[in-house]
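1. sequence? don't have it. structure:
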């Protein structure tokens, strides 16, 4: 009888792993099919009776990397994503520090108002934001793409939860030693809440890299297209490319690979940051 709990544990663990494995396979299959199809000919992609290519067409990738606009779209996305992340980190850290540690009337009300905007559907803000950028002359420009995403309400909320966990004794000791606000933020707060900063940076980068709707509304020039817009242009406005499905699959694979590499190298940090955030919240 004493082996029954262990048997139940093994069965339960096996069921859980089976379910998770099935879910992983179901989730990863579209990307796997895209990657395999990128090595096929056009006819093999359209055929439904074969999964693997008869002869791998590696020239599809050379065509995408050296004879298509996809590298330009990738460079645009990387430039905009990195710029947005830098601005968001600075703005969110300064604002969060102010409403968390500085003594000011109405700071809690201000923080609640900012969080309230997180409840507003993003589509509702498109028209007023478009009009503001139009009056500032920032439509169809890198400046409009970057500045319109300069603040993240989610980032403020995430950093606020992390900042709230910093011991008050540490803050008082730093003030007694003569440290100013900027030194406290950069020398104490940021190192102590590094997992939350890393999580914020990674999620912000991925969100900006994958953005499609808002960039499509404020940019028209093909040379400014981000990778999501670029794939659409590549599919529907690329002449013969619209029917060359193997090249389309290769383009999709190339655009996804940077995110896969980023996630593979940082997933532990993302999980740590979200776990710390959940415990402190």
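-> Nice, thanks for sending it over. Computed from a predicted structure; not experimentally measured.
2. okay, CA-based contacts and neighbour counts for the rest of this
-> Fine.
3. contacts only, for the spatially most central residue of the chain.
-> In the chain, the centroid-proximal residue (Cα atoms, centre = their mean) is residue 206; its distance is 1.7 Å. Shown in contact with residue 206 (Cα atoms under 8 Å, 6 or more residues apart in numbering): 81, 259.
4. how far away is it from residue 81?
-> 8 Å (Cα to Cα, to the nearest Å).
5. ok, residue 132 next?
-> 21 Å.
6. between those two, tell me which one has more neighbours.
-> residue 81 (24 against 15; other Cα atoms under 10 Å).
7. spit out the contact partners of that one.
-> Contact analysis of residue 81 by Cα under 8 Å, 6+ apart lists 146, 204, 205, 206, 208, 209.
8. one more to weigh against that first structure:
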């Protein structure tokens, strides 16, 4: 029996190892390519460079506005996420803990909007921002993404696991809805908040199509736009793929650091763990 159990564990370990190799290989290839010359990247017969070209990273950092692009993306993503958390938590709280006519219909309408293709909203959103004189601004980028339907759904599912008796007790003690939300519900469902925050931060950080439509100034570009314009699309480096890979590595680094510090709560949030015991 123990031998069979050991074989099952070993089989799972082998499968996980294989999937892990396929998952991490693009990152390894990107980093190794960043340390090659252009000719070595085009040579498929050698995986590792003959000499590590560390100057590719210094060239990217000193001779390009990449750090400005990263700073723009971090700022826009952080502010957008903060607003999304507040709006998502308030809407989810109202749907779960408040009693009013049409509550189920409201949630149904919200979820139906999730099925609308994002591209279908580009033209009306562009017109609205144009009328508000917010094109080519960070404000336009932020307010056009200030509500996350995914976040509302995720937080609603987490809030539904909070005992209603706990909320009633907080109300009896004189707690307002605002205090109950942030001092009672939020700490209990912390893992779901972190999962929501991490996924939406990455999505906003990597967003390309919508920022490309409403911003055209180099000083307002996010990382995806900047990487394409400056490094690939006839920019200063043209097709210098080693520098493109070096820039991509620098761009990905903040996301890897963020995930490293939040993976524990992220996995708990994906699994539906709200932190409730017993």
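-> Okay, I see it. Note that the coordinates shown come from a computational prediction; the quantities given were computed from them, not determined experimentally.
9. what's the most distant pair in the contacts of residue 81 of structure 1?
-> 146 and 206 (14.4 Å; Cα to Cα).
10. give me the packing partners of the longest helix seen in structure 1, helices and strands only.
-> Using DSSP state H, we find that the single longest helix of structure 1 is helix 245-280. Other elements packing on helix 245-280 of structure 1 under the criterion 3 or more Cα pairs under 8 Å, 6 or more residues apart in numbering; DSSP states H and E are helix 4-37, helix 42-46, helix 59-66, helix 153-163, helix 194-210, helix 227-236.
11. got TSV for those helices, with distance to residue 119 of structure 1 too?
-> TSV is the format used below for those (distance: least, Cα to Cα, whole Å):
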stretch	distance to residue 119 of structure 1
helix 4-37	29
helix 42-46	43
helix 59-66	40
helix 153-163	10
helix 194-210	18
helix 227-236	26
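12. out of these, which is closest to residue 179 of structure 1?
-> helix 153-163 (17.3 Å).
13. just checking, what packs against that closest one?
-> helix 70-101, helix 107-117, helix 194-210, helix 245-280.
14. who wins for proximity to residue 16 of structure 1 among those helices?
-> Using Cα to Cα, the nearest of these to residue 16 of structure 1 is helix 245-280, at 19.7 Å.
15. could you find the counterpart of the residue nearest to the centre of structure 1 in structure 2?
-> Residue pairing (TM-score structural alignment): residue 206 of structure 1 is matched to residue 202 of structure 2.
16. burial count for the counterpart of residue 166 of structure 1 in structure 2?
-> By TM-score structural alignment, residue 166 of structure 1 lines up with residue 162 in structure 2. Using other Cα under 10 Å, residue 162 of structure 2 is surrounded by 19 other residues.
17. ok, the nearest residue to residue 162 of structure 2 once chain neighbours are set aside to residue 177 of structure 2 distance?
-> Once flanking residues are discounted, residue 162 of structure 2 sits nearest to residue 185: 7.2 Å by Cα to Cα, 6 or more residues apart in numbering. Going from residue 185 of structure 2 to residue 177 of structure 2 by Cα to Cα gives 10 Å.
18. same deal with residue 117 of structure 2?
-> In terms of Cα to Cα, residue 117 of structure 2 sits 34 Å off from residue 177 of structure 2.
19. could you do residue 27 of structure 2 as well?
-> Residue 27 of structure 2 is 45 Å from residue 177 of structure 2, by Cα to Cα.
20. which one of those two has more residues nearby?
-> residue 177 (18 against 14).
21. what does that one align to in structure 1?
-> Checking TM-score structural alignment: residue 177 of structure 2 goes with residue 181.
22. how about residue 101 of structure 2?
-> Alignment note (TM-score structural alignment): residue 101 of structure 2 maps to residue 105 of structure 1.
23. swap in residue 33 of structure 2?
-> Per TM-score structural alignment, residue 33 of structure 2 is aligned with residue 37.
24. then residue 23 of structure 2?
-> Under TM-score structural alignment, residue 23 of structure 2 pairs with residue 27 in structure 1.
25. same check, this time on residue 5 of structure 2
-> Alignment note (TM-score structural alignment): residue 5 of structure 2 maps to residue 9 of structure 1.
26. with residue 59 of structure 2 instead?
-> So residue 59 of structure 2 corresponds to residue 63, using TM-score structural alignment.
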